[in-house]
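Engineer: What follows is a predicted protein model with its sequence.
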Amino acid sequence: MTNLAEDTAARPVSHKSPRSAPDLRQRLTSGLRRNGPESSGPQAYGQTAPLPEQAPELAGHGRLSGEALEIAHTLHDNGVSVPVLTGSVRLADMALIAAAGIGAAFGKMPASASEIVTLGIPHAIAIAITLLFSLAFFQAADAYQVSVMRRGLSQIGRVVAGWTLVFAMLFLIRTMTGIGSSLNQQWIGAWFVIGMVGLICARLVVYRLVRHWMETGRLERRAIIVGGGTAAAELIHELESNSDNDIRICGIFDDRANDRSPPVVAGYPKLGDISALVEFARLARIDMLIVCIPLRAEQRVLQLLRRLWVLPVDIRLSAHTDKVRFRNRGASFIGTVPFVDVVEKPITDWDMVAKRVFDIVFASLAIATLFPVMIATAIAIRLDSKGPVLFRQKRYGFNNEIIDVLKFRSMYHEMSDPNAKKVVTKGDSRVTKVGRIIRKTSIDELPQLFNVLRGELSLVGPRPHAVNAHTDNHTWDEVVDGYFARHKVKPGVTGWAQINGWRGEVDTPEKIQKRVECDVYYIENWSILFDLKILFMTPLSLLNTENAY
C-alpha cells in the first residue's frame, strides 16, 4: 500500500487566498452557499437542541474553539423540513386530484337523487383507485424529490407524464375487464383536463417556493468536510462549480496539524479535530459528512468511520481523488463528483412523517384507553407516600439531546435519584410498596405517552437511558463501543430489546451489550410493520418480570 503520509499529506492551496475569520463566519451563516447532488434528493433534517443549562457538565464543549461554537449555534435552526415539504406536496396532489374528480362528476350528474347515489359509488371507487395510481406513478417518477422540485420544466414533465399514465392505466383496466364501464366518458375527459391544469399550476407554485427557500438558505443540506489540504480544496472547487444545488459547506475538520492541513482551505476554516467534530454535530444541524481522504488510505478511513457512524447523518466518501468510476448502486453524485455512500441517516423523509403520525395516533389511543389506570395509579401513589405523583429524570434523546422523561414516582420522595447515581436493585429499600407493583408491570412508564405527543419520544425505539447510567462505575458509552449509535433515532417507550427480555436491572456489561445490539438491529431494520409487531408484543413481554423490580 502507498505510504499513508504520502496519501494524505496536504499541499499548498493556490486556488483562493485565505479569508479573515469574520468573513468566514459571514459566509457560513449567510445561507448563500449552496452546492449539491443532482441524483439524490435531500434527506430529512435532524432536530437537535442546545444542551440545558442545568447540565453543563454534559455539554462536552471542551474540544470546540470559540469560533466553532459560534458557528455551531448559528447552524442550529431547522429551516424548512424536507419530510414536511414532501409530505405536504403529496397531500396537496391528492386533494387536488380528488377535488378535480368530484368537480367533474358533479358537473355531469343528473338531478335525480336516486341517480346521484347510483353514480356516486363508481365515481368514489374511480377516484380512490386514481389516487393510489397517482401516488405510485409520481413516486416512481421522483416527483417528490426536492432535487426535482427545484427544476420547473423537469418537475412539470414528470407530473404530466405520471398523470397521463394513470389515465392510460385506467383506460386499459376498463377495456380489458369492463370495470368502470358505467362511468361517463365526458366526465373522465373533464377530470383528466381539470386535474392536469391543476397539477401544473400547483407544481409551478411548489417550484417558486422551493427556489425561494433555496435562495434564502432555508432549504439546504449542510455538509462538513472531513480531511483537509489540497484534496479538500479540489473537492470544494468541484462542488462550487455546480451552482444550482443544495449543499452548503459549513467547515472542515481534520486530525492533522496545520503544517499538513492548513487552517483555511478554499476559504473555509478548519474548526477542529474529529473529536471536536462529534461535539459540533451534536450542537448544530448537520445533514452530511463528506470524508475527503483517498480510498487507498483504508486504515485511516476505517478509523474515522468507527468514530463517526454514531452520528445521525449521511456519511459519504469522496472518490474524486481516486478517479474511480461507479455504477449507480452504492454510489451517488454531487454534481459530477462521485461519492461512496457509507452510512445513510435512518428513518428519513416520508418515513419520518409516517412514524410521527403512527406515534400520535397510537399514543392518543393508548392514553384514552389507559386513562383510568393512570388515574388509579396516581391516587395509589399519593395514598402510599408523600411527594409528587410524577417523577422527572434527565435522559438521552435523539442525537444525545437531553430530555426530561416522565414517570410515575416509584420511590420515596426524599430518596429519589434523578441523576441515576445508584441503580435500583432487587429489594431496594428506596422503592415504595406501590412502586414495586408499577415497576414490575411497567405502569410507571405510562406518563411517557405524553412525551410521545410532545415529540420527545417515539412509541417504539431504543429505550432512553439516564445520562449517568453506569455499570461497575463505568458509564455505558465506556462499556459498549458505539453505544451512542442507538441515539440516531428517537428513543421509545418500548423497544426491540424489551421484547427480547432485556428490561430492568443492568448490572453486567453483557446486559447493556445485548440491549445495544437489539437497538442497532431495530434501527437498521425499521419499518412501520416492525413497529406494529413490537407494539403488539409489548403486553406479552411484560409477563417476564425476572429483571423488573
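Structural biologist: Thanks, I have it.

Engineer: switch to C-alpha atoms for all contacts and neighbour counts from now on
Structural biologist: Fine.

Engineer: which element is the closest residue to residue 466 other than its chain neighbours on?
Structural biologist: Distance criterion Cα to Cα, 6 or more residues apart in numbering; nearest residue to residue 466, sequence neighbours excluded, is residue 395 at 4.2 Å. Assigned by DSSP states H and E, residue 395 belongs to strand 390-396.

Engineer: Same check on residue 22?
Structural biologist: Going by DSSP H and E, residue 22 is in helix 21-29.

Engineer: contact partners of that helix?
Structural biologist: Residues from elsewhere that reach helix 21-29 (Cα atoms under 8 Å, 6 or more residues apart in numbering): 33, 71, 74, 75, 249, 250, 251, 267, 268, 269.

Engineer: The structure to be compared is supplied as follows:
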Amino acid sequence: MLSNQHRFSSLLVPFSYGLDLLIINLLAFYLPINFENALLFHCYLSCAWVILSLKSNFYEVYRYSKATRILILLFTQFVFFFLILYAFIGFFKQPNISRLELGKYFLYVGLVISIVKFLNYYLLMSYRKRIKGNLRNVVVIGKNKKADQLVNVFKERVEYGFQFFKQFSTKVDGFKLENSFDYISENNIDEIYCSVSELTNKEMTHLINFADNNLKTLKFIPDNKNIFSKKLKFEYYDYIPVLSLREIPLHEGINSFVKRLFDVVFALLVIVFLLSWLIPLMAIIISLESKGPVFFRQKRNGVDNEEFYCYKFRSMAPNNDADNHMATKNDMRITKVGRFIRKTSIDELPQFYNVLFGSMSVVGPRPHMVKHTSEYATKVNKYMVRHFVKPGITGLAQVRGYRGEIEKDEDILNRTKFDIFYIENWSLFLDLKIIVQTVLNAVSGEEKAY
C-alpha cells in the first residue's frame, strides 16, 4: 500500500569504518614501530579514529558529493590523526617508539585509506552509471530556470544514481497536485523535488502532508520565500542548491549500525538470561488455564510499511476478533493469566525474537494491527512518518502514557506526535532512557496496561 522500496544502505558507512580500522590496526601490527604495549596502542588509535571521524564527518560522503569534498575530508582527518598519533608518545610515556617508523606508519595509513576512499567513491558511481544499481526514482514539481537545471543534473550526471521520471509544470492549465500524487504513487517515486516559488503555502502544506503520509522524501529547490519555521539542511547537486525538510538520524549509516548492534546485544541478553527459562514456565501456566497455542502471532506494519508477524505470549482465549479489535478494559477475552502478564508487560517479551531477527527494534514506534494502520493512515495526518524506522517493543509514546487502547482521537494524535519526535531526535541515550522508564512503569503498574 504505502511502502518505500529504496532505502539508503545502512551497511556502507559501518563497512567503511570497519575497513579503515582494519587497515589502521594491521599496519600498526606489521610495521616495526617498537611500542611497549601493543594492545594499548591499538585501542588508543581505534577509539581516537572513531571519535575523530564522528567530529569531522569523515564518512558523510553522499551520492552527489564531489571529489574535492573527499580531499578536504582526508586532509582534515589526517591533520588531526597526525597530532593524535604522536601525542601517544607523551600521553603514555613511550620513549622507545621509533619516531621515524611512526612517521612511515602515518604515511602508509594515509596513502592506503585515501586510495580505498577514492576507490569506493568511484566504484559506487560506476555501479550506479553502468549497472544501474542503487537508484532513486525522482520527480520535479516546478518549471523554471533552477528546476530545469536540476533536471539536467539528474539526466546528465547519471553516476549520482537519480532516475528522473517526470517534471510537472504548475503553470499549465488544469494543473492539480493530486494528479502528480497519483503519478508518484503509481511509479514508486522515492524523492520529490519541489520549486518553492511555484506553490502557494496551502499547496506546500498539502505536498508536505502527502510526502509524510506516503513515506516519500521531499526536498526543495529554494528561492527567497521565507515560509519554513524549522531548520532545513542545504545540499548541493553539482551547483544546484537543494533543501531537505526532514532529517532522520537513523537513516545515517553509523547511527543505524549502532542501534542495530545495541538491539542484537540487548535481545540476546534477554533471550539467554530470561526467556530461556521463562518460555517453558509460561508454556505450562498458559496451557493449564486454557487450550490453545502458547504464542500469539499477529501481522503488524513495520519499517517502510512492510508487514511482519509480531509475537506475544497468548493472553486471550482463542477468538476470531483478535485481528480486528484491540483489547479493551475488562475485556472478556483476556484470561486470568493473561490479565497478569499484560499488566506487567510480560506478554510482550517474545518480541525480542522479532528484534533479533530484524523486524523490530527494542525502542521505536509501537506497531499497530494492519487494519488499524490502514485506518489511521487516512485519518491521522503524518501517521505514516512512524514507518520510516523499525517499530519497537516500547517507545516514547508508551512511556508518556499513550499505550494500549485508543479510546479517543487525542490518543492516536498524541501517540503519533511523540513517535515523530522520537524519529527526528533519536539518540542512543534516548533509547536507554525509554528502556529504564519502561521497566519502572512495568514495576509500578500502568493505568492502561490491560
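Structural biologist: Structure received. No experiment lies behind these values; they were computed from the predicted model shown.

Engineer: now what about the TM-score between them?
Structural biologist: For this chain pair, the superposition-based TM-score is 0.85 by TM-score structural alignment, normalised by the length of the second structure; 442 aligned residues with a Cα RMSD of 3.6 Å.

Engineer: contacts for the helix or strand that comes right after the helix holding residue 22 of the first structure?
Structural biologist: Sequence-wise, the next helix or strand downstream of helix 21-29 of the first structure (DSSP H and E) is helix 66-74. Here helix 66-74 of the first structure makes contact (Cα under 8 Å, 6+ apart) with 25, 28, 29, 61, 271, 272, 280, 281, 283, 284, 285.

Engineer: quick one, strands of the first structure?
Structural biologist: Assigned strands in the first structure, in chain order: 221-226, 247-253, 264-265, 268-272, 288-291, 314-318, 331-334, 337-343, 390-396, 402-408, 458-460, 470-471, 474-475, 492-494 (criterion: DSSP state E).

Engineer: The last one: average distance to aligned residues in the second structure?
Structural biologist: In the superposition with the second structure, the aligned residues lie an average of 0.4 Å away from strand 492-494 of the first structure, counting by mean Cα distance after the TM-score superposition for the first structure.

Engineer: The first one now?
Structural biologist: In the superposition against the second structure, strand 221-226 of the first structure averages 3.3 Å from its aligned positions (mean Cα distance after the TM-score superposition for the first structure).

Engineer: and that strand, what does it pack onto?
Structural biologist: Contacts defined by 3 or more Cα pairs under 8 Å, 6 or more residues apart in numbering; DSSP states H and E place strand 221-226 of the first structure against strand 247-253, strand 288-291.

Engineer: sorry, back to before: return the residues in contact with the residue nearest to residue 466 of the first structure.
Structural biologist: Applying Cα under 8 Å, 6+ apart to residue 395 of the first structure gives the contacts 402, 403, 404, 405, 464, 465, 466, 467.

Engineer: Name the member of the contacts of helix 66-74 of the first structure with the most neighbours.
Structural biologist: Among the contacts of helix 66-74 of the first structure, residue 283 has the most neighbours (other Cα atoms under 10 Å), with 27 neighbours.

Engineer: if I look at that one, how far off is residue 357 of the first structure?
Structural biologist: Counting by Cα to Cα, to the nearest Å, the gap from residue 283 of the first structure to residue 357 of the first structure is 27 Å.

Engineer: With residue 295 of the first structure instead?
Structural biologist: Applying Cα to Cα, the value for residue 295 of the first structure to residue 357 of the first structure is 41 Å.

Engineer: more neighbours, these two?
Structural biologist: A count of neighbours by other Cα under 10 Å puts residue 295 above the other of residue 295 of the first structure and residue 357, at 20 against 12.

Engineer: Isn't the more buried one up against residue 302?
Structural biologist: No. Residue 295 of the first structure is beyond contact range of residue 302, at 9.9 Å (criterion: Cα atoms under 8 Å).

Engineer: and residue 109 of the second structure, how many neighbours?
Structural biologist: For residue 109 of the second structure, the neighbour count with other Cα under 10 Å is 20.

Engineer: Please give me every residue in contact with the counterpart of residue 541 of the first structure in the second structure.
Structural biologist: Superposed on the second structure with TM-score structural alignment, residue 541 of the first structure falls opposite residue 441. When contacts are counted by Cα under 8 Å, 6+ apart, residue 441 of the second structure touches residue 399.
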